[in-house]
Structure formats: C-alpha cells, structure tokens
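S.K.: Would you be able to build a 3D model of this:
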Amino acid sequence: MMLLMTLGVQGSVAAEESESSLDLRVNGAILIDADSGKVLYEENSDKPLGIASMTKMMTEYLMFEALEDGTITWDQEYKVTEYTYKVSQDRRLSNVPLRRDGSYTIRELYEAVAIYSANAATIAIAESIAGSEVDFVHLMNEKAEELGLTDYKFVNSTGLNNSDLQGMHPSEFGEKDENVMPARSVAKLAYHLLKEYPEVLDTTKIAKKTFREGTDDAIDMVNWNFMLPGLVYEYEGIDGLKTGTTEFAGHCFTGTAVRDGRRVIAVVMNAVDDKGVGSYEARFDATRVLFDYGFKEFSETELLKAGHQFKKQKTLDVMKGKEKKVAIATKKPISMLVRNDEDQDYTTELVLDEKLVKNGQIQAPIKKGTVVGHVKLVKKDGSDYGFIDGKIVDTEVVTTEEVKKAGWFSLTMGAIGNFFSSAWNSSTGFVKGLFN
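M.R.: So this is what the prediction gives:
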C-alpha cells in the first residue's frame, strides 16, 4: 500500500484554462514528443481507423528486428513469386515493377518501401522474413500486442485493401478487410520504431532516388512525403516517416520532424480540406499545424528541483533511533515538456511507502538516501494527456541523513519512561474517575 499526500509546488498558481482545439479537419490526430513519449495534443485518438500504408512502419520494424537477429541480411536475394510479380505490375498502386524471373536484395526492396511505399516490395520483405505473408501478418499482430498497441487489426503487410491483392491476400481475412488502428497506437508504433531503429530515418529522409539505376528496370522514386526538403510542401526539419492513402482510410500521415534538438511525431488520419475533400495537401496542412504547435508552444521545464522539501512533510518520525526525526527530500528534479503558459498548472503528490513508513514513522537504523516514497506531478485541471507508453513523471523521495539505531541502554530507558508515563496517565485517569 502507498500513502498519498497532496502537496502544492511552492509558488504555484491555479490556472483553469482549458485546451483549445487546433481546428484540424481530421478523423483522428495526435502529437507526441519523440524522446519522452509525452502526448502534446490529441483528437479522437482512441478510435480505430484505417491506417493504409502507415502499416508499413510495422513491416519496417519487423524487418529491422529480423536483420538484428540474423533472420535476414541486407544482401540477401529475394526470388520473385507469382504473388509479388502480379501485384508489382498493378500501376494503379504504388509499386516498382518486379521481373517474374528477377531477384532483388532486401536493401533494394526496403528502399522501395521506405521511399516509394512500394507494395509488392513490402510483400517480398514479408515473405523473406516469415515464408509467407499470412505468417508475417501473425508476426505483426503478435508484435502489436508486445508493444502495447490497442484496438489494432493487421490483415496484410502493406495496408492496401485486400481487394487490391488480386485474390492472393491472406486467406483467413476477408476480401474487403483493411488494417486498422487508432491514432494513439499508430504514434506508439512510430515512437518504438524511432527509439529502437532510428536508422530508418536515413532512408525515409530521401526525397528522390532511382530504383535499380543504370539498368533496364530503372524507375524514378519520389517520396510520397511531400514535406521533405525540395518537395512541394516542404517543412524545416522533417525527415520521415510514412504516408498512407486508401479509399477506406482516406489521406493519412505519420510525420516526424526535429528542430533545435527536439523531435516530435504527428499522426493525422483521414484529413480533408475546408470542402470536406481528402487530399495530399490536406494531410500535410494538418501535420504542419501540429508540428508548429509542438515546436512553438512547448518547452522543457523544471517543475520541481532536486532536494526539494515539502512544507507539510519535511521530516519523518524515527522509532528506536538516536535521533527522533529524519529529513526527507526529492532525489532528482522533475522536468517535463510543458506548454509555455501552463508551467504553473501542476501540483505534486507525495506518495510514502507504507511498507517502510507506518503512521508517519520509520524505524532505525536508516541509511542516508533510503527511498521512502516518490513524488509525481498532477495537472490541476486534469487535462494532461500523459505519455504514449503510460508512464508517470515522478522522482524518488529519500532520507537526506543517516540515523543510527539507539543503544541498548537508551532503548531500555526509553521503554521504562514509556512504561511510567503510561502508568501515570492510567492512574491519573483512575483518580479523576473517582470524582466524576
């Protein structure tokens, strides 16, 4: 059990300003800090929606994992199957055409996926890792559970509607099925991808590249992320991550950008313009609004200093110690990305460990630095969005000095004193009782 005490940060002033909408025209959106996972903004972020080719972030995650554990290698050759050949010839879809008798390295296929969102190349990577797309889809759903994603459903490796896969989609799913996740889960997937495999950005930042340059199969690939430098909707600092578009999902985008050493991740789902029409421009406009909000409105703020002592709980009573009290204070400071006008909106909660501290007392001997509880931050109006991985901002509370156990004689005398004090109180109460 833990004992909870609410104590105000010194100098803090209440503020009741509610979060204002950014007026995004989307079905779902979220903005997070890529380093800490702090959620800076969200709209309808828990509703499962179509994710289209943002699916490929999961395929990329599993590819990097397979490279890491040696299941595949960058130079490994993939032999084209009838499935990937037929899909690659469908020019309605984003693809690099694959030869029926051709072979392609994992690196070539990955670049086609990360830059050009090539669908047949995505299936080829899935087959290389798991043997078949259906087995790869099982890995996708298992990894989603492992990463703590919620309300997800993966039915193929690409994000296409299964009806686009010419009857060769994983047979356990319906022909009209499509991958779905809420914006919060999409952001969490992107967060883990960047945390664990940041090298993905070395490729997603490439605006243009020629597939198999110098061969008869050469095809120019322009990145579908039109916010990259040199492209039509360029935005300073952007270097990823994945677009997605289907009729079911609408125009979606998971973007990431960095400025002044701080990176954010934005997800927009089914973005439309002011006439309600989905478009590439609409999704990038919505992303730009989120990026600007994150970079301009937030800053890293120290909300509680190391060594902070609370006015109402500077010490704990000590049992069987040479000293009667021991001082306590925060071990480390608490810093967090906070909206610029909300740095005074947080209070602190001191939580004492009741296994160690009972009725406000702790038993000697006590070492300096003994952890007796922790302090966490709480936003006064309750509108803090928290962290993408569910963590809580807190810091340990420790003793700031050592208290040795009292000697045998002191403990004995103390016990005798307590006995006579108790006896005196009892006898006094008895005598008083005679005259009542």
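S.K.: Only C-alpha atoms from now on, for both contacts and neighbour counts.
M.R.: OK.
S.K.: For Ala144, list the residues it contacts.
M.R.: Thr150, Tyr152 (Cα atoms under 8 Å, 6 or more residues apart in numbering).
S.K.: and this one, so I can compare the two:
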Amino acid sequence: MQTVRRSLLVTSATLASLALTAPVSLAAPSPSPSGSPSATPPATMSTVGGVRLGQPGTQVALAGDAPVVPKGVTARSWIVADAESGDVLAAHNAHWRLPPASTLKMLFADTVLPKFPKSTAHKVLPADLEGIGAGSSMVGIKENETYSVHDLWLGVFLRSGNDAVHVLSAMNGGVANTVAEMNEHAEELQALDTHVVSPDGYDAPGQVSSAYDLTLIARSGLQKKDFREYCSTVSAKFPGETKKNKKGKRVRGSFEIQNTNRLLSGDYDISQYPGIAGVKNGNTTNAGATFTGVAERDGRVLLVTVMNPEKSDHNEVYKETAKLFDWGFAAAGKVTPVGELVAPKGTEQAGKAGANPSASASPGASGEAGGGAAKAGDKPVAAGAVTEDGSRGMWTALAITGGVLVLLAAGAFLVNRRWPLPDLVRRRR
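M.R.: Got it, this is the predicted structure:
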C-alpha cells in the first residue's frame, strides 16, 4: 500500500489569522422545486472555501510558467484540488447546486459504511426493495436471498446498484432515516450545497450537490480503508440466484460485475488513467454525467470533480476529467490556490479546545488532559481522520509526549494528514 503523509505545524497566531480571514458561508439558495438546473449559474453562490469559489466562471491564478487551463472542458461545474493540503488549484462554478446523480452514493457510503461489519449477512425481504426508481441501475439483488454486507458494498461501488443502496438503507433503519443521517453528515463536512432526498442519487425534486461538496465528501470517504478499496475495485464476483441444477439440487452460482468508472476500468474509446484510484460516477436524465476521481502521480494526490458536460460524446465526463487531472499535475506548485477544501466542523471546535485546554479537557486520574496513558510509540491522531475500523475519531489535535496522551499547549497544533491509496490501484476480487 502506498502511503502519502504530510504534517502541518499550525501556530496559534496562524490559527487566529485564519479565523479573521475565513470566508463567510452564504446561506445556500433553496433547491429548485422541479430539480432541473438552470442554464446559467446563479450570480451569488456559497463562499465556503474562499470568496473566489463563490464567483461564476473559471477561477484560476496562473503564475510564471504555469500551463493554461485546458480547452474543450464543457462541464457546467468542475474543480481540481490537492487531496492532502486541500488547496483548490482551479475551479469553474464550484458551488453551483446541481443534481449529483450516483456520485451522491459517496455520501451514502461515507455515512453508512462504518456501521456494519463486512461479514454481516442479511436476507433480503420484499420491503427492502420497495421505492426503487424506474430505470435505476441495478446489481441484480433477489428477494429472499442472503447477501453479505461486503457483497452489497461491491454492488454499490461497482455497479452503482440502487437495489444494494436500498437494502443497506433498510438495514440502517429505512430510507427516511438514512436520508436524515446523510444530510446531517453533509452538514458536519460543511458540504452545505448538498440536500439529499434519495440515498441512491436517483433524480428527485430538490436533490442537489455541487462540485465543491462532492470533492469534500470524497476526501472524507477516502480516509476509510474499506471505502478506498471498494472504490478502486475493477471487477468482482457477485452472488447469483439460488436455482435447482439438473440433478434437482439447489445451488447458487455467481456472476462477474465490472466497475462502471471508465477511468478505472477503461473502455473502447478511453484508457485507464495512470494512477487512478476511484472514486464514483453517476448519470441520470436530469443530472447528465457526473464524476469525482482521485489519482496519484509522483507523490501528489489530486481530486477532480466534473458535473454535466455540455458536450454529449461517449464517455465525455471521463475525457474532461482526464484533461483536468493532466493539467492539475502539471500546474501543481505553479499556481496560486483560489480556495481550499475546508475541514469538518469538528476540526474548528477542536482548534478552540486545543487553544484553551483547561476550558475543555477534564483531567483524568493521572492529572493529564485526556485522562489516561497512551501506548508507547502511538502516532499523533490525524485531525479529521477516520479510524481504520471506520468510526469517526475525535476531531482534535493530539500528540504523544512521554507515553502520555496530552493536548498540545496554546503554542501549536500538529495536524498529521494521511492519504493512503490502495495497495493495488485496480483491484480484482
């Protein structure tokens, strides 16, 4: 597994400066009742991540020998960002609220994936498959058959199966509960352009997201090991229907499913993109084609989101994404960022707690903040990171000193950002 790590030392003075200069988040406009996007972006959009990201049109700050933004990118909205630093290298209508299609499944996975062990088995009831939209993409789940959670997530990520989403939602307390949790998680991530109506991304009135939000969501999901592995899997075996063979014995076979992300699996008119490692594609009548991808080159990890290209050529959304990846890798370090991918709300709260530990930390028996000893050799907890078991860690900056877990004093916070990519970029199971 290739691991990219960067540490940022942020002084309290810097934090104070950031607090004074942080962009104001505009109230998101109400979703269109019809769900149909307008022909032009609104004049006023959210400024989460920076004032320039709220302006319509292409935002880029070229310097020196930086390459120009590629021609022929026709998407209504797109963004190129450094996955580790969070720097937005360039964007076009980044906060335009548009229908997301199945890219919204990234938020579904980031919300629900931590809840069930892979080995959990579930027998599908007829009620689990109710309410699936006509013409939905399906992986082929059958009533009264038993599937593991692992099978279901393969169905979500590879085949974009709305049937798999509905079964997992049923396990999670139902569609309404899952939608509520997804909206709550989007708010935690500061993905404030996003409003979920259907957990699978199927077109619904008022269901919207933005290139900026989808990139935030992907960045959060990619901190989960299982999320990384599922979104980078090219093909897998999926359980079939139990049937009687010629001898009258009931047997259950399997069939192969392929990932519909064409930068990962390739197609007759597009090759696998070098260094690609996920994430998720989508396509509906209302949303058009949408895609968020992550790729690594020479130790740099970029995220690109493209929404609804005007050009209707086959695989156009992937071709435009590839152009933006190529530009991003060539331009990185040569452009001035036009914004940033903000951290989840909890990070801000942790920063305040760290700046005044006595106000928020309850001393334990040892008298140290945190109330207990850590194991020798433990590494700093990544601010905003998700633990390997998928549970959300505390959004706080921690350090290990003398084998004891303590909050750093008001002087500085150590933020250790980890962005490991799957050991096999194109996985087959």
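S.K.: Return the set of buried residues in stretch 256-275 of the first structure.
M.R.: 256-258, 263-273 (16 or more other Cα atoms under 10 Å).
S.K.: Show me which of these is closest to Leu31 of the first structure.
M.R.: Distance to Leu31 of the first structure, by Cα to Cα, is smallest for Ala266 among these, at 4.4 Å.
S.K.: Would you verify that that closest one is located in a strand?
M.R.: Yes: with DSSP: H, G, I helix; E, B strand; the rest coil as the criterion, Ala266 of the first structure is assigned to a strand.
S.K.: Val289 is in contact with that one, correct?
M.R.: No: the pair Ala266 of the first structure / Val289 is not scored as a contact, 9.7 Å apart, by Cα atoms under 8 Å.
S.K.: Tell me how many other residues crowd Val124 of the second structure.
M.R.: Val124 of the second structure has 19 neighbours, counted by other Cα atoms under 10 Å.
S.K.: same deal with the one 4 residues further on?
M.R.: Using other Cα under 10 Å, Asp128 of the second structure has 21 neighbouring residues.
S.K.: quick one: the aligned partner of Gly50 of the first structure in the second structure from Ala63 of the second structure, how far?
M.R.: By TM-score structural alignment, Gly50 of the first structure lines up with Pro99 in the second structure. Counting by Cα to Cα, to the nearest Å, the gap from Pro99 of the second structure to Ala63 of the second structure is 34 Å.
S.K.: How about Ile257 of the second structure?
M.R.: Ile257 of the second structure is 45 Å from Ala63 of the second structure, by Cα to Cα.
S.K.: neighbour-wise, which of those two wins?
M.R.: Ile257 (16 against 13).
S.K.: Do I have it right that that one meets Ser160?
M.R.: No: Ile257 of the second structure lies out of contact with Ser160 (Cα under 8 Å); the separation is 10.6 Å.
S.K.: shared neighbours, those two?
M.R.: With contacts taken as Cα under 8 Å, 6+ apart, the residues that reach both Ile257 of the second structure and Ser160 are Val139.
S.K.: Do a quick rundown of the strands in the stretch 301-429 of the second structure.
M.R.: Under the criterion DSSP state E, counting those that start in this stretch, strands of the stretch 301-429 of the second structure are mapped to 339-340, 398-401, 404-407, 412-418, 427-428.
S.K.: Which residue range of the first structure does the longest one align onto?
M.R.: Under TM-score structural alignment, the alignment places strand 412-418 of the second structure onto no residue of the first structure.
S.K.: same for that strand, what does it pack against?
M.R.: Packed against strand 412-418 of the second structure by the contact rule (3 or more Cα pairs under 8 Å, 6 or more residues apart in numbering; DSSP states H and E) you find strand 5-11, strand 398-401.
S.K.: ok, now the first one?
M.R.: Identification of packing neighbours for strand 339-340 of the second structure by 3+ Cα pairs under 8 Å, 6+ apart yields strand 87-92.
S.K.: right, and the helix or strand after the strand it packs on?
M.R.: Using DSSP states H and E, the helix or strand that follows strand 87-92 of the second structure in sequence is helix 105-112.
S.K.: Give me the mean deviation of that next one from the first structure.
M.R.: Compared with the first structure after the fit, helix 105-112 of the second structure shows a mean deviation of 1.1 Å (mean Cα distance after the TM-score superposition for the first structure).
S.K.: Can you check which part of the first structure the helix or strand just after that helix sits on?
M.R.: Moving toward the C-terminus from helix 105-112 of the second structure, the next helix or strand (DSSP H and E) is strand 121-123. The aligned range for strand 121-123 of the second structure in the first structure is 77-79, by TM-score structural alignment.
S.K.: chain center to that stretch: distance?
M.R.: Offset of stretch 77-79 of the first structure from its chain centre (Cα atoms, centre = their mean, to the nearest Å): 35 Å.
S.K.: Mind reading off the mean deviation between it and the second structure?
M.R.: Looks like 2.2 Å for stretch 77-79 of the first structure (mean Cα distance after the TM-score superposition for the first structure).
S.K.: residue in the first structure matching Val338 of the second structure?
M.R.: Mapped onto the first structure by TM-score structural alignment, Val338 of the second structure lines up with Tyr385.
S.K.: quick revisit: export the buried residues of stretch 256-275 of the first structure to TSV and tack on distance to Leu377 of the first structure?
M.R.: Formatted as TSV, these follow (distance: Cα to Cα, whole Å):
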residue	distance to Leu377 of the first structure
Thr256	27
Ala257	28
Val258	27
Arg263	23
Val264	22
Ile265	23
Ala266	25
Val267	26
Val268	29
Met269	31
Asn270	34
Ala271	34
Val272	37
Asp273	38
